[in-house]
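Engineer: Build the 3D model from these lines:
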Amino acid sequence: MLGQAKQRAQTFCDDYGLDLPILMAPMAGACPPALAAAVMKAGGMGACGALLMAPDAIAQWAADVRTTQAGPFQLNLWVPDPKPARDRAHETRVADFLAQWGPRPTEISAGLPVSFADQCDALIEARPAVISSIMGIFPPEVVAQLKAQGIRWFATATTVAEALAAEEAGADAIVAQGSEAGGHRGAFEAQNAAAQTIGLVSLVAAICDAVKVPVIATGGIADARGALAALVLGASAVQIGTALLRTPEAAIPAAWADAIGRARPEDTAVTRAFSGRLGRSLRTDYVTAAEAADAPDPLPYPLQRSATGPMRAAGTQDNDIARLQAWAGQSAALAQAAPAEDVVRNLWAEVKAALG
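Structural biologist: The predicted structure follows:
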């Protein structure tokens, strides 16, 4: 098994021009160019979550990374959800509840700052090694453009059925996202996310058995033990996110970084309270209050994201963990307050030694 794991990892590295099979998770809002460049300098793949970025910002991010460090990186985009139904009375109840935690939202919007089509064009124009999807499958016309430009497509999947659908649609690799992962759950259908929270051990093995393309494991991997286990289970590479959030290059608010370092697995929670889409965060005071029986149900995405915007901004400004959107995976306590290049290099050195 160890020999097979080593060969899979080496083949993946050869295919993508990597020194080691470690990918940075494309964390929207927490993927500055400096962090991606540090991961790339270590020999891994950098990443950017472009969900909220306009085309010029996408182009600038890619240019900044390339100026700093040569190497492959991925750009990630959400596949849009259907337009949500509006319930103005319920939106008022949510606004009243949020007023206890920060400025009361004065306008709740169902729109995002830029169109999906424009973002897709900008991602392709940036010519990354990889464009990855989450929350669904790219439309056929986008997949055709990726293939024509020689850009690989990594599709995030949270179930075997999603992985098979992505492979059938032309994905070059599957990112198997276990339920331990911090941040948003990548379920294709929002209403299924809570019912399909599959742990990484079961998910990776099942997806590897089901598909023919390489599988990248993500979710709860923050040290060599987790990475080695994923490779032995059949993954060709691993993707890490929370493990990088305490690095100086991530530059997240200190209260968030400090809380990650103290968090046990049970100190995280899956919640819709920040965006309306299910995601795993630290169990902050706000998250606990939002789960209370007398709290209003979160609005659907992206209405809830719009509604919590003032609170989240105030939390960031005040470095207040109670109001921050503090995403974190279940292995958060393993994250090290060390340079990102060292985190990645040291993690792989331990895995490589174990592989022999």
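
Engineer: alpha carbons only for contacts and neighbour counts from here, please
Structural biologist: Fine.

Engineer: would you list every one of the helices in the stretch 201-350 of the chain?
Structural biologist: Ranges of helices within the stretch 201-350 of the chain are 224-233, 254-262, 285-290, 303-318, 340-355, based on DSSP state H, counting those that start in this stretch.

Engineer: can I get those helices in CSV with mean neighbour count and distance to residue 141?
Structural biologist: CSV is the format used below for these (neighbours: other C-alpha atoms under 10 Å; distance: least, C-alpha to C-alpha, whole Å):
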stretch, mean neighbour count, distance to residue 141
helix 224-233, 21, 33
helix 254-262, 19, 39
helix 285-290, 18, 39
helix 303-318, 21, 28
helix 340-355, 18, 36
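
Engineer: Please tabulate these in TSV, including the columns distance to residue 8.
Structural biologist: Converted to TSV, the helices of the stretch 201-350 of the chain look like this (distance: least, C-alpha to C-alpha, whole Å):
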stretch	distance to residue 8
helix 224-233	8
helix 254-262	32
helix 285-290	40
helix 303-318	39
helix 340-355	12
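
Engineer: run this one through as well so I can compare:
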Amino acid sequence: MPFTFDELQVPIIQAPMAGGPSTPALAAAVIRAGGMGSLGVAYLSGDRIAQDIRQTRALCAGVAGPLNVNLFMFPPAFRVDAERATAAEAALAPIAQRLGIAAPKLPGNAWHPPLAEQLDAIWSERPEVLSFHFGLPPQDVIHRAHDLGIAVAVTATSPHDASTIEAAGADFIVAQGIEAGGHRGEFEMSGDAPDGLTCVALVEAIRKDIRVPIVAAGGLMDGADIARALASGAAATQLGTAFLLCPEAGTTASYRALLRRTAQLQDRTVRFTRAFSGRWAQGVENSFMRSIDSTATALPFPAQNALSGTIRAAAAQQHDAEHQSCWSGRELRRIRELPAEQLMQRLAAELAQHR
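Structural biologist: Alright, predicted model coming up:
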């Protein structure tokens, strides 16, 4: 049977944070605690996706619960102008030198795994939910998912996007407020920094004309936040930043240290940048963001993501948070450091107090 929100003991979806924080251990812990676990697999091969889904199921220890697997809708292949590519490479060269690695060079145009390969793994493993970020999947993908009993969800950042998603036949909508950390799920890549509705305001705007369930996402850190989101008309909530310091998350040690420090001292801004990937994403400001944003050389997504990859990897190995993408939502100051199951229990208890 296709997923319904009645299956959730706790109306919480752990956000599918691609690029590291999302792990089978984290997803399984959330499932064991009565929520929906998620795997952010946008950059993974089909074989790795299948492996991670199986590992998540094994870690659930016999607990049956919904698993969400999330993909990006990458743009069609494109060529980067040689002059732009040279400028982008030149902007990264001094950073690479400081890290002691070769200056990055833009690889061909195979900047991400083929969608067909990723989907083959999903059709084989059949998670309960398949979700998409950065736009709608092809219609045949939605039909195939439904034929296999897999529910489909798509991120919306505006009421217009939500209407488009519903018309395409998606089963539910993830309403991403401006507070949310990580990549902004806009359908089109915009030149200007995002300026959108808050999580609750977006849910309220969408529900006026939408019949499918809505999941509220962005800035939700405790049970009171969840209660407000549900009262606004959401069927459930999606939390990402709240889970970043859980031991089960794949957040690197230096990334964790930066989150702790920023939450405690509030000495850094959480803001949007295109510096790491070429798409707007929100995180803790660091040296890389300041350096690349000031040059305005970031290439379109996913070219910039491919170009900056060696720098991000080297920075992680060297415990250097100044040159990693340390994504975070705007309510970072309220983050808690607990094992995921304990955090879920705490959130459920707080929600019960505020309902």
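
Engineer: TM-score of the superposed pair?
Structural biologist: TM-score of the superposed chains, computed with TM-score structural alignment, normalised by the length of structure 2, equals 0.92; 341 aligned residues with a C-alpha RMSD of 1.7 Å.

Engineer: Show me the one of the helices of the stretch 201-350 of structure 1 that comes nearest residue 184 of structure 1.
Structural biologist: Comparison of the helices of the stretch 201-350 of structure 1 against residue 184 of structure 1 by C-alpha to C-alpha identifies helix 303-318 as nearest, at 12.1 Å.

Engineer: quick one: that closest one to structure 2 mean distance?
Structural biologist: Taken against structure 2, helix 303-318 of structure 1 registers an average deviation of 0.8 Å after superposition, with mean C-alpha distance after the TM-score superposition for structure 1.

Engineer: Show me what that helix is packed up against.
Structural biologist: Here helix 303-318 of structure 1 touches helix 88-98, going by 3 or more C-alpha pairs under 8 Å, 6 or more residues apart in numbering; DSSP states H and E.

Engineer: mean per-residue distance, the helix it packs on to structure 2?
Structural biologist: Helix 88-98 of structure 1 sits 1.3 Å off on average (mean C-alpha distance after the TM-score superposition for structure 1).

Engineer: Mind listing what's buried along the very next helix or strand once past that helix?
Structural biologist: Under the assignment DSSP states H and E, the closest C-terminal helix or strand after helix 88-98 of structure 1 is helix 116-126. Within helix 116-126 of structure 1, the residues that count as buried by 16 or more other C-alpha atoms under 10 Å are 116, 119, 120, 122, 123, 124, 126.

Engineer: one step back: for the helices of the stretch 201-350 of structure 1, which one sits closest to residue 99 of structure 1?
Structural biologist: helix 303-318 (8.1 Å).

Engineer: quick one, the closest one and helix 88-98 angle?
Structural biologist: 20 degrees (axes from the mean of the first three to the mean of the last three C-alpha atoms, to 10 degrees).

Engineer: What lies in contact with helix 303-318 of structure 1?
Structural biologist: Residues from elsewhere that reach helix 303-318 of structure 1 (C-alpha atoms under 8 Å, 6 or more residues apart in numbering): 84, 94-95, 98, 101-105, 107-110, 253, 273-276, 298, 321-325.

Engineer: Can you say which of those are buried?
Structural biologist: In these, burial by neighbour count holds for 94-95, 98, 101-105, 108, 110, 253, 273-276, 298, 321-325, counting by 16+ other C-alpha under 10 Å.

Engineer: quick one on the thing from earlier: tabulate the buried residues of helix 116-126 of structure 1 (CSV), appending distance to residue 263 of structure 1.
Structural biologist: Formatted as CSV, those follow (distance: C-alpha to C-alpha, whole Å):
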residue, distance to residue 263 of structure 1
116, 35
119, 35
120, 36
122, 37
123, 35
124, 38
126, 37
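
Engineer: wait, which of the helices of the stretch 201-350 of structure 1 is closest to residue 187 of structure 1?
Structural biologist: helix 303-318 (17.3 Å).

Engineer: Tell me what angle the closest one forms with helix 254-262.
Structural biologist: Relative orientation of helix 303-318 of structure 1 versus helix 254-262 (the same axes, to 10 degrees): 100 degrees.

Engineer: just how off-centre is helix 303-318 of structure 1 within its chain?
Structural biologist: Relative to its parent chain, helix 303-318 of structure 1 has a centroid offset of 19 Å by C-alpha atoms, centre = their mean, to the nearest Å.

Engineer: Could you do stretch 309-319 of structure 1 as well?
Structural biologist: The answer for stretch 309-319 of structure 1 is 21 Å, by C-alpha atoms, centre = their mean.

Engineer: wait, which of the helices of the stretch 201-350 of structure 1 is closest to residue 138 of structure 1?
Structural biologist: helix 303-318 (22.6 Å).

Engineer: does residue 194 of structure 1 really touch residue 277, like I thought?
Structural biologist: No: taking C-alpha atoms under 8 Å as the contact criterion, residue 194 of structure 1 and residue 277 are not neighbours in contact, 9.9 Å apart.

Engineer: related to what we said a few turns ago, nearest to residue 167 of structure 1, out of the helices of the stretch 201-350 of structure 1?
Structural biologist: That would be helix 224-233 among the helices of the stretch 201-350 of structure 1, by C-alpha to C-alpha, at 19.3 Å.

Engineer: and the closest one, how far from structure 2 on average?
Structural biologist: In the superposition against structure 2, helix 224-233 of structure 1 averages 1.3 Å from its aligned positions (mean C-alpha distance after the TM-score superposition for structure 1).

Engineer: angle of that helix against helix 340-355?
Structural biologist: Helix 224-233 of structure 1 and helix 340-355 are oriented at 50 degrees to each other (the same axes, to 10 degrees).

Engineer: what's the matching range in structure 2 for helix 224-233 of structure 1?
Structural biologist: The aligned range for helix 224-233 of structure 1 in structure 2 is 223-232, by TM-score structural alignment.

Engineer: measure residue 210 of structure 1 to residue 9 of structure 1 for me?
Structural biologist: Applying C-alpha to C-alpha, to the nearest Å, the value for residue 210 of structure 1 to residue 9 of structure 1 is 19 Å.

Engineer: Settle it for me: which of these two has more neighbours?
Structural biologist: In terms of neighbours (other C-alpha atoms under 10 Å), residue 9 is the more surrounded of residue 210 of structure 1 and residue 9; the figures are 22 against 14.

Engineer: any idea how far that one is from residue 259 of structure 1?
Structural biologist: Counting by C-alpha to C-alpha - residue 9 of structure 1 and residue 259 of structure 1 are separated by 33 Å.

Engineer: Same question for residue 335 of structure 1.
Structural biologist: For residue 335 of structure 1, the distance to residue 259 of structure 1 - C-alpha to C-alpha - is 11 Å.

Engineer: All the strands of the stretch 51-200 of structure 2, in order from the start?
Structural biologist: 67-72, 129-133, 151-156, 172-176, 182-183 (DSSP state E, counting those that start in this stretch).
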